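In: Can you look at this prediction? I've put the sequence above it.
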Amino acid sequence: MRILLAEDDAMLGDGLRAGLRQLGFQVDWVRDGEAAERELASGAYAAGVLDLGLPRKDGLDVLQALRARRVAKPVLVLTARDAVPDRIRGLDLGADDYVIKPVDLHELGARLRSLVRRAHGQMQDSLRCAGVLLEPAARQVSLNGEAVALSTREFDLLHALMRNAGRVMSREQLEEQLYSWGHEVDSNAVEVHIHHLRRKLQPDLIQTVRGVGYVVLRDPEAA
C-alpha cells in the first residue's frame, strides 16, 4: 500500500522511508507542511505519517485543514511532542493515531495496517475471497490452503483490489496504489499483473468492468 511520509529531518525521514519499504509499503516522502497537505488531499495514498514540527506549515495546522476539507484519509501523527495536551489536541483535530518518537518500525507498520483496515471497515488484517487468503503483515497469499508465490507488484495489486472488494478501481487508481514517485509505469503494467494473478489464482477472481476498471467481488462468507 502507498503511504505518504511527512518528515523534515533528513536522517530520520530517510530511515523511515527505507524501513517502511522493507515492510512492503510504497512510500513517498515530503519535508514541509504545505506539500504534506497537498499530497494527503489527493487520492493517491492509503494513509499518511505526519510529523508536527514541519516547516512552512505545522503538522497540526495541516491536520486541521485536511479535516476541514473533509479529507478522511487515515493520518498517524509521529512526533517528539509527548506532552499530554499536545496528544489531546492532535487527536481532537482528527489524528487517527498519535505515536511518540522513536518508534519501532514493525509497530509503525502494524499501526498503519490497522488504520487502513479500520478505514475500510475490516475487522481482521487478513483478507479472504473465493478461496484466496491474503495476509498483509506476512505478505503471503494462499489458494485453498496452498501457498502461492507472487511478485511484489502482484501482491500489492491483489491487496489493493481485495482491500476495496466490491469497488471498481480504474487502471489509474491501481497505478497510484502500486507505484511511488520515481518509478516509470509501463502502459500495460496493470493488465500484465492481472493476467498473472488470474493464472496463478482463480481465473474469475478479478473481474473486468469494460471501460471502467477491475473489481474483486465481496465474498459473503468472509464478512
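Out: Alright, I've got the coordinates. None of these values were measured; they are calculated from a predicted model.

In: use CA for all of it now, contacts and neighbours both
Out: Noted.

In: residues making contact with the longest helix along the chain?
Out: Looking across the chain with DSSP state H, the single longest helix is helix 105-119. Helix 105-119 has contacts (CA atoms under 8 Å, 6 or more residues apart in numbering) with 16, 19-20, 23, 46-47, 74, 76, 96-97, 123-125, 136-137, 163.

In: Of those, which pair is most distant in space?
Out: Greatest spatial distance among the contacts of helix 105-119 (CA to CA): Leu16 and Met123, at 26.9 Å.

In: Specify the next element, helix or strand, located C-terminal of the longest helix of the chain.
Out: strand 127-129 (DSSP states H and E).

In: any idea which helix or strand comes after that next one?
Out: strand 132-135.

In: any idea how far that next one is from the chain center?
Out: Averaging C-alpha positions (CA atoms, centre = their mean, to the nearest Å) puts strand 132-135 17 Å from its chain's average.

In: Does anything pack onto it? Which helices or strands?
Out: strand 127-129, strand 140-143 (3 or more CA pairs under 8 Å, 6 or more residues apart in numbering; DSSP states H and E).

In: Can you show me the strands along this structure?
Out: Ranges of strands in the chain, per DSSP state E, are 2-6, 26-30, 47-50, 75-79, 97-100, 127-129, 132-135, 140-143, 146-148, 207-209, 213-215.

In: Mean neighbour count and distance to Leu12 for the ones you listed - can I get that in TSV?
Out: Output for these, formatted as TSV (neighbours: other CA atoms under 10 Å; distance: least, CA to CA, whole Å):
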stretch	mean neighbour count	distance to Leu12
strand 2-6	25	11
strand 26-30	21	11
strand 47-50	26	13
strand 75-79	24	11
strand 97-100	18	14
strand 127-129	20	32
strand 132-135	20	28
strand 140-143	18	29
strand 146-148	13	35
strand 207-209	14	41
strand 213-215	20	37
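
In: May I see these organised as a markdown table, with distance to Leu40 added?
Out: Formatted as a markdown table, the strands of the chain follow (distance: least, CA to CA, whole Å):
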| stretch | distance to Leu40 |
| --- | --- |
| strand 2-6 | 7 |
| strand 26-30 | 11 |
| strand 47-50 | 7 |
| strand 75-79 | 9 |
| strand 97-100 | 16 |
| strand 127-129 | 25 |
| strand 132-135 | 26 |
| strand 140-143 | 28 |
| strand 146-148 | 34 |
| strand 207-209 | 28 |
| strand 213-215 | 24 |
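
In: Comparison target, given below:
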Amino acid sequence: MHYYLYEPRAKHLQGLLAELDDSDLDPVSVSEDFFEREFDLAESDGSSDRPILLSENPKTLDYIASLRQSGCRNPILVLRDERDPEAAMAALDAGADDDVVRPLSGAELRARVNAIKRRFHGHAAGSVQIGDITAYFDGRDPDVAGEPMKLSQRELAIFQQIALASPRVVSKSVIYDAVYGMAEEQPFDKVIDVYICRIRKKIEEMSPASDPHIRTIRGRGYQLVPQDKPEIARIALRQRMPASAQVVQEAQL
C-alpha cells in the first residue's frame, strides 16, 4: 500500500524513510501544494485507505482542517520529534486519527494504520470470521478451515480490500485504485478478475464445503460472504434497492 508523506525538512526526510523502511508501505512524498490543490487530483475510488503522514510543522492544524473540509477520509497521522500533549490534543481535535512521537518503526506504523482502517470499515478486532475463512487485518495471510492459505503479495492486497468491506459489495474500480492506483505501470483492469479467480480457486480447494466465498455481483463488484446466508443476501439486496422496496424484501427473506 502507498502512503502520502509530508516532511518539509530535507535533512529529516531520509532518516524518516529509513525508520519506516520495514512497513511494507510505499511512500509518496508530497509538497505543500498537495494540501492546497493536488489532493483533489489524487482522489480516486480506492484512495481513501491510503494514510497521510504529516511531520509536525507550523501549518499542521491548517493542513488537517483543509483535508477534512475537502471531504478527505484518509487516515491522518501526525509525526512529532518530541512529546507535546497539548499539540497532540489539538491535532486530534482538528481531525487527525493518531499523533505519534518519533522514532517510529515501520511495523508500528503499519499496525496503527491497520487499526484505523479496520475501525473505519466497522471491524473492532484484528480479524473477522467469514464462513470458513478467518481474515486478518495485520498483513497476515487468511486461514481457511483453520489452515493458512498462501497468497501472493498482490493476491493478499486484493483479498484484504474485499475482506475489509465484507459483507458489503466492493467495486472492481475501488479494488484497482487501492492496489494499482499509484503504480508507475498500471495494467488493464481485467487483471483484477484474474486475481479474483485465483483467490476463489484457492479458497474453494481448502473449504470443507468447496465454497469459494467470493461472490461476483454482476455490474457492481465482489462480495466476501459464506454460502447460502439469508441475512447476507438481505444486506446485499438492501444496498441496491430503494427504501420503498426494502419493507417488502424484508418480509420475503
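Out: In hand now; what should we look at? Remember, it's a predicted structure, so these values are computed and weren't measured experimentally.

In: who has more neighbours, Leu16 and Met123 of structure 1?
Out: Neighbour tally, Leu16 of structure 1 and Met123, criterion other CA atoms under 10 Å: the higher count belongs to Leu16, 21 against 11.

In: circling back: list just the one of the strands of structure 1 that sits closest to Ser180 of structure 1.
Out: strand 26-30 (5.6 Å).

In: Run through who's touching that closest one.
Out: 1-8, 13, 17, 20-21, 36, 177-181.

In: try it again with 6 Å
Out: Residues from elsewhere that reach strand 26-30 of structure 1 (CA atoms under 6 Å, 6 or more residues apart in numbering): 1-6, 180.

In: got it, and stretch 192-200 of structure 2?
Out: By CA under 6 Å, 6+ apart, stretch 192-200 of structure 2 touches Pro212.

In: Buried residues in that stretch, which are they?
Out: 192, 195-196, 199-200 (16 or more other CA atoms under 10 Å).

In: returning to that earlier point: how far apart are the longest helix of structure 1 and its match in structure 2?
Out: Aligned to structure 2 and superposed, helix 105-119 of structure 1 gives a mean residue distance of 1.2 Å (mean CA distance after the TM-score superposition for structure 1).

In: sorry, back to before: quick check, nearest of the contacts of strand 26-30 of structure 1 to Pro203 of structure 1?
Out: Nearest to Pro203 of structure 1 among the contacts of strand 26-30 of structure 1, with distances taken as CA to CA, is Met1, at 23.6 Å.

In: residue contacts, the closest one?
Out: Contacts of Met1 of structure 1 (CA under 6 Å, 6+ apart): 25-26, 177.

In: Find the nearest non-adjacent residue to it, please.
Out: Of all residues not flanking Met1 of structure 1 in the chain, Phe25 sits nearest, at 5.3 Å (CA to CA, 6 or more residues apart in numbering).

In: repeat for Asp49 of structure 2
Out: In this structure, Asp49 of structure 2 finds its nearest non-sequential neighbour in Asn74, 5.6 Å apart by CA to CA, 6+ apart.

In: what does Glu37 of structure 1 give?
Out: Glu37 of structure 1's closest residue in space is Val62 (CA to CA, 6+ apart), at 5.6 Å.

In: What about that neighbour, how many residues nearby?
Out: 23.

In: Can you give me the separation between it and Arg81 of structure 1?
Out: Distance, Val62 of structure 1 to Arg81 of structure 1, using CA to CA, to the nearest Å: 16 Å.

In: got it, and Val185 of structure 1?
Out: For Val185 of structure 1 relative to Arg81 of structure 1 (CA to CA), the value is 39 Å.

In: Aligned counterpart of Leu53 of structure 2 in structure 1, please.
Out: With TM-score structural alignment as the criterion, the equivalent of Leu53 of structure 2 in structure 1 is Val49.

In: OK, contacts around its match?
Out: With contact set as CA under 6 Å, 6+ apart, Val49 of structure 1 has these partners: 5, 75-77.

In: at 7 Å instead, please
Out: By CA atoms under 7 Å, 6 or more residues apart in numbering, Val49 of structure 1 lies in contact with 4-6, 75-78.

In: re earlier: need the helices and strands packed on strand 132-135 of structure 1 in a markdown table (columns: distance to Leu91 of structure 1).
Out: As requested, these are arranged in a markdown table below (distance: least, CA to CA, whole Å):
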| stretch | distance to Leu91 of structure 1 |
| --- | --- |
| strand 127-129 | 29 |
| strand 140-143 | 33 |
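
In: Which of the ones you listed sits closest to Leu205 of structure 1?
Out: When these are ranked by proximity to Leu205 of structure 1 (CA to CA), strand 127-129 comes first, at 7.9 Å.

In: contacting residues around the closest one?
Out: Under CA under 7 Å, 6+ apart, the answer for strand 127-129 of structure 1 is 133-135, 162, 219, 222.

In: For it, grab the matching residue range in structure 2.
Out: Going by TM-score structural alignment, strand 127-129 of structure 1 sits over residues 128-130 in structure 2.

In: mean offset of that stretch relative to structure 1 (after superposition)
Out: Mean for stretch 128-130 of structure 2 is 1.9 Å (mean CA distance after the TM-score superposition for structure 1).

In: before we move on, the earlier item: Val185 and Arg81 of structure 1: who's more crowded?
Out: Arg81 (17 against 11).
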